[in-house]
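**Student:** missing the sequence, but the structure's below:
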């Protein structure tokens, strides 16, 4: 498996994020059901943003992860201040 860390940048007090969070979470729930989503959640400091960890097939690339995450309503609606997707190697982990 290939793992990817997706960092979302948005203000902690963004009303657009709050308004669209339910459809964003529906998108993530679908990824979880498909066995793609490993974990996700917002950062709890005053800087805002969130982290999403996904797993794709062994040969997947950042471009594959990007294509998948382009369907997230937060991205489609253009309400993120930024997004970074990086391939990640969880050397020590609890993932099965």
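**Tutor:** Nice, I can see it. Bear in mind the structure is a predicted one, so any value in this text is a computation, not a measurement. Numbering: from 1, shown residues only.
**Student:** all contacts plus neighbour counts: C-alpha atoms, from now on.
**Tutor:** Fine.
**Student:** where exactly do the strands run in the protein?
**Tutor:** 2-9, 37-42, 50-56, 82-88 (DSSP state E).
**Student:** can you give me the helices in the protein?
**Tutor:** Counting by DSSP state H, the chain has helices at residues 15-33, 62-69, 73-76.
**Student:** contacting residues around the longest one?
**Tutor:** I take that to be helix 15-33. 10, 37, 38, 72, 73, 74, 79 (C-alpha atoms under 8 Å, 6 or more residues apart in numbering).
**Student:** One more to weigh against that first structure:
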């Protein structure tokens, strides 16, 4: 499995994003339940969010993101600002 850190920016229509947010959060819950989402949450300033995915590869991550209600529409309601492969260190 590969871990990816994905940073979102809320730089689009806030009203549209807030309308879609319940479906987005349901989708994230389903990904957490099947082990593909490890952590997620908005930044304190509400200008974006960080999501930590654990998936087979970048192709699976791209599919997961494409199916997210924030992005599965003609006009996405957020922007993927950065995707970085991340190595988690084992902690004692």
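**Tutor:** Right, received. Where do you want to start? Because the structure is predicted, anything quoted here is derived from the model rather than measured.
**Student:** follow-up on the earlier one: ok, which pair from the contacts of helix 15-33 of the first structure is furthest apart?
**Tutor:** 38 and 79 (23.2 Å; C-alpha to C-alpha).
**Student:** would a markdown table of the strands of the first structure with distance to residue 18 of the first structure and mean neighbour count be doable?
**Tutor:** A markdown table is the format used below for the strands of the first structure (distance: least, C-alpha to C-alpha, whole Å; neighbours: other C-alpha atoms under 10 Å):
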| stretch | distance to residue 18 of the first structure | mean neighbour count |
| --- | --- | --- |
| strand 2-9 | 14 | 20 |
| strand 37-42 | 12 | 15 |
| strand 50-56 | 13 | 19 |
| strand 82-88 | 16 | 15 |
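**Student:** Dump these to CSV, plus distance to residue 19 of the first structure.
**Tutor:** Rendered in CSV, the data for the strands of the first structure read as follows (distance: least, C-alpha to C-alpha, whole Å):
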stretch, distance to residue 19 of the first structure
strand 2-9, 16
strand 37-42, 15
strand 50-56, 16
strand 82-88, 18
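**Student:** Go ahead and flag the most central residue of the first structure.
**Tutor:** Centroid-nearest residue in the first structure, with C-alpha atoms, centre = their mean: residue 52, separated by 3.3 Å.
**Student:** still on that earlier bit, most tightly packed of the helices of the first structure?
**Tutor:** Mean neighbour count (mean count of other C-alpha atoms under 10 Å) peaks for helix 73-76 among the helices of the first structure, with a mean of 17.
**Student:** closest to residue 67 of the first structure out of the strands of the first structure?
**Tutor:** strand 82-88 (10.7 Å).
**Student:** For residue 54 of the first structure, see how far away residue 34 of the first structure is.
**Tutor:** In this view, residue 34 of the first structure and residue 54 of the first structure are 11 Å apart by C-alpha to C-alpha, to the nearest Å.
**Student:** actually residue 46 of the first structure, not the one I wrote
**Tutor:** 25 Å.
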